[in-house]
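next comes the sequence, and after it the predicted model I'd like to discuss.
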Amino acid sequence: PTEPVTIKENNTADTVVVLINTTTKDVTLNLTENPGNAFDLRGSELIAKKGLDFE
């Protein structure tokens, strides 16, 4: 995405946060920071692995 992504509070596990589109062939995506192991990359999708509570 070209702008910040907003995640709704109290989402369900395995929620797609954002779909990542690339124009370059053979791109490898990886997470450089993953607080609390809350996110996962599945193909071109960034997934919230658990419900997020911001309080």
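Here it is on my side, so go on.

for the rest of this, base every contact and every neighbour count on C-alpha atoms.
OK.

I'd like to know which elements the helix or strand where residue 18 lies is packed against.
According to DSSP states H and E, residue 18 maps onto strand 15-19. Packing partners of strand 15-19 (3 or more C-alpha pairs under 8 Å, 6 or more residues apart in numbering; DSSP states H and E): strand 45-48.

this is the comparison structure:
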Amino acid sequence: MQKNNELAIWSMVAGGLVLYVFTFIMVWNATADYRDNVSRPMASNSATIKSSLN
């Protein structure tokens, strides 16, 4: 009986780690556009926006 419980516990731990990794990958992919926009230098052709960027 103890081996069954131990197997269930380790299965839950492994499942939790897999869920954590997949969640991280999904969030990383979902925020790719945001990260690209943040890392891009701010520039504009509009005089009003140019003055506010300085």
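Here it is on my side, so go on. Only a predicted model underlies this, so the values are computations on that prediction, with no experimental measurement involved.

put one on top of the other, what's the TM-score?
Once superposed, the chains reach a TM-score of 0.18 (TM-score structural alignment, normalised by the length of the second structure), with 21 aligned residues with a C-alpha RMSD of 4.0 Å.

in the strand holding residue 18 of the first structure, what's buried?
15-17 (16 or more other C-alpha atoms under 10 Å).

of those, closest to residue 48 of the first structure?
Sorting those by how near they are to residue 48 of the first structure, with C-alpha to C-alpha, puts residue 15 at the top with 5.3 Å.

burial measure for residue 35 of the second structure, as a count.
By the criterion of other C-alpha atoms under 10 Å, residue 35 of the second structure has 11 neighbours.

distance of it from residue 29 of the second structure?
For residue 35 of the second structure, the distance to residue 29 of the second structure equals 10 Å [C-alpha to C-alpha, to the nearest Å].

and if you look at residue 20 of the second structure?
14 Å.
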